[in-house]
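*Asks:* Turn this into a structure:
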Amino acid sequence: MASRVGQRAAASWSDRVTLLRRYGWHLAQCATAAAVAWLLARYALGHRQPFFAPVAAIVSLGLSYQQRLQRVAEVTVGVALGVLVGDLFVEVFGVGAIQVFVVVGLAMTLALLLDAGPLLVTQAGVQSAIVATLAPGPVAGLGRWLDAVCGGIVALVAAAVVPGSPLRRPRQEAASVLRELAAWCHDTVRAVREQDEELAYATLARARNSEGQLADVQAAAYDGLSIARSSPWRRGHRSDLLAMSALSVMLDRAVRNGRVLLRRVTVVVRRHEQLDPRILTLLGRLADVIEAIAADLEDRRDPDDSRELLQQVARESAAVPVGTSLSDDVVLAQVRSMVVDLLELTGLDADAARAAIPTSAGETPPDRVDQ
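*Replies:* Alright, predicted model coming up:
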């Protein structure tokens, strides 16, 4: 029990460290933008306590790349509108519960009438409430509004500046999933040869827990596309990221077919059956090719060599007779299905990928089994 708790704690800590790596640039960007906004408001505008400048920069940037410039612009307008309404109202009527009621209602109503999104309307209300509950600062008139505008402008500039790492991350995430898929295949071969039931079930459990990794690939591709669309310096990456988005679909299919294969292997090992040695050899060869595809993806290499190796595995699969046993047929069919998925992943269209699988007399090419 204690060991399981320790394992969960270690996994949780590892997940948090991974999350920190993922959002580390975001955090540094927010902190830098806040500091720059404060400096500009303090020394360029001459405001002694520019509270709203860093607040507007942080709130506007957030922690997401999705539709970033549009979202930053919306939040900036919402913050500025809320501060403007609050500043004007408090300047005339002072601070109090009634003033808060009127200011928040007015700011959100104006934002809604401007056909704003939910984010803008919410920020208008939040910022107007802050202004209405704070005592007037040393900057008279529209000083706090100018601070908010200053922070928003800094956030807009910062939003357009992104590093290359989020654009590389889809390939890195996809390569990680492929290496995990290759590891399943290697462990499957070992589990059958050694009749290791514990290893077979442990490998199946890892495969069933792979949804998070696949979701990470799709999220990374989506974030990358958002960057390519919003940053004027990253537009050239758009076609590559669109290809990565399509690739994630093929990767998902290959992983699902791998799970079907693993479920059958647990039956084989539990019943103390044996698979045709040629199938195990094919599976080991396939694992090696998958590792090569992962390296191609990560290093942005053309996958021609890996595609040829996949086609060779497909040709060799025709030498394995069908009808010998149910387990042989199921595992062989899944190996072929995975080859089809991986051929598509390397750039072949669906018809060419299926045509690459040779058939025996009276046999039809295998369809995918998406489980």
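*Asks:* CA atoms for contacts and neighbours, from now on please.
*Replies:* Will do.
*Asks:* what sits against L280?
*Replies:* Listed by Cα atoms under 8 Å, 6 or more residues apart in numbering, the contact partners of L280 are V189.
*Asks:* ah, wrong one, I meant E91
*Replies:* Contacts of E91 (Cα under 8 Å, 6+ apart): P136, G141.
*Asks:* Any figure for the gap between it and V77?
*Replies:* Separation of E91 from V77 (Cα to Cα, to the nearest Å): 21 Å.
*Asks:* Sequence B follows; please return its structure for comparison with A:
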Amino acid sequence: MIGKKRVPVFLARGRAGLMLAMQAGLAAGLAWYVAHDLSGRPIPFFAPIAAVIALGSSVGQRLRRTAELVIGVAVGIGLGDGIILLIGNGPVQIGLIVLLAVLLATAVGGGAALIVQSASSAVLVATLTSSNGQPWTRFLDALVGGAVALVVMTVLLPLNPLTVVRRAADPALRAFTDGLHDAARGLAAADPDVLQGALERLRAAEGPFAAFQSAIEAAGENVAFAPARWRARGALAQYVEGAPQLTYSLRNVRVLLRRAHTALNDQEPVPAVLPVSVRHLGDAVELLRQEWDRGVEPVAARERALRAVAESGHAYQEGVGYSGGVVVAQIRTAVADLLRATGVEYAEATRQVRVAIGWRGRPHGARRRTGR
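*Replies:* Predicted structure coming up:
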């Protein structure tokens, strides 16, 4: 099994949060400078607050979501200021402010982030500030803070898109690898319960894979709007092009495991090469994770994936039932998807799989039945 020494959790978390801390500190200081020193506001505390809220709530999210947060903070503060100016503050006013903030955010089609930030910012104004002062000044402070946050996160100190994507890819690919290795153990032991557990684990991997895809989209926007990160486009392309194919492979593997589970329950013969093949497929996913992380051509992942499909081809010589034949076919399909995730074109991936699996020893008509 492929292994890699892991960084202690607290160090990994601290390292992951360092850039966010630097962004938040820079944005808060700049927001105060712009609102206080350049605009002449005496105590513009909502400017740094809005900047920090926008940055802290937008980690790994898309630019549109961040803009929603900025607008939500500003709208909530503006509503709170306006109502307090007109009718004062108190429990009824707080309830009315939240009601109007949520209605307005919903009416413009905002998501949960816009609604929550509008309401919470309105409550903050109603409970922590007085009705004295010029109207709408805090609303403008919030806009200044939000604008500064957007400039910091996209131009002055953007997150490294590769770091964001790798951080999201790691749990997705590890879950895929672990599920395959569990499945290999279940097949080797002819234990349907272990196999079912592996299947459940791979079903749960949809969540990390969805987060992986979202991180890719966010990173694409980061690269587009942050000139300092344009050089990351080439390395990011591996993830952008490979993620959809990995998702296809994951789904094909789940089909594979359901059929393997049926084979065990039906007491079909399970050749020893099948769990070996599934284990190699898990190793291939782990190697892909490591090679993507190093930014190198995923040669080792391709070789291990083809080894997996070659091992599965020997199952025909040892003898398989109907479900076992489907398992071999799904290994072949999953490997083809994995090869495409490494950058191999469709036609070439299919050719390599055909060559690796071979046709000797297969029953008449098997080529037609298991072809992609």
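*Asks:* And the helices in structure 1?
*Replies:* 2-39, 52-61, 68-93, 97-113, 118-133, 143-159, 165-194, 197-208, 211-230, 238-270, 277-299, 304-317, 326-345, 350-355 (DSSP state H).
*Asks:* So which bits of the second one are buried?
*Replies:* Of the residues in helix 52-61 of structure 1, those buried by neighbour count under the rule 16 or more other Cα atoms under 10 Å are F52, A53, P54, V55, A56, A57, I58, V59, S60, L61.
*Asks:* will you turn those residues into a markdown table that also has distance to L146 of structure 1?
*Replies:* Formatted as a markdown table, those follow (distance: Cα to Cα, whole Å):
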| residue | distance to L146 of structure 1 |
| --- | --- |
| F52 | 9 |
| A53 | 8 |
| P54 | 12 |
| V55 | 12 |
| A56 | 11 |
| A57 | 13 |
| I58 | 16 |
| V59 | 16 |
| S60 | 15 |
| L61 | 18 |
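*Asks:* Can you give me the neighbour number for H26 of structure 1?
*Replies:* When neighbours are counted by other Cα atoms under 10 Å, H26 of structure 1 registers 19.
*Asks:* go on, G323 of structure 1?
*Replies:* Other residues close to G323 of structure 1 by other Cα under 10 Å number 9.
*Asks:* just E198 of structure 1 next, same as before
*Replies:* 13.
*Asks:* Kindly state which residue of structure 2 is aligned to it.
*Replies:* Aligning on TM-score structural alignment places E198 of structure 1 opposite D193 in structure 2.
*Asks:* and its match, what is it in contact with?
*Replies:* D193 of structure 2 touches G186, counting by Cα under 8 Å, 6+ apart.
*Asks:* go with 10 Å
*Replies:* D193 of structure 2 is in contact with G186, L199, H261, counting by Cα atoms under 10 Å, 6 or more residues apart in numbering.
*Asks:* my guess is the second one contacts E206, does it?
*Replies:* Going back to what we said before, that points to L199 of structure 2. No. L199 of structure 2 is not in contact with E206 according to Cα atoms under 10 Å; the separation is 11.7 Å.
*Asks:* higher neighbour count, the two?
*Replies:* Using other Cα under 10 Å, the more surrounded residue of L199 of structure 2 and E206 is L199, with 23 against 17.
*Asks:* need the contact list for the more buried one.
*Replies:* So L199 of structure 2 contacts 179-180, 182-183, 193, 205, 253-258, 261 (Cα under 10 Å, 6+ apart).
*Asks:* What of D81 of structure 2?
*Replies:* By Cα under 10 Å, 6+ apart, the contact list for D81 of structure 2 reads 75, 88-89, 97, 122, 125-126, 129-139.
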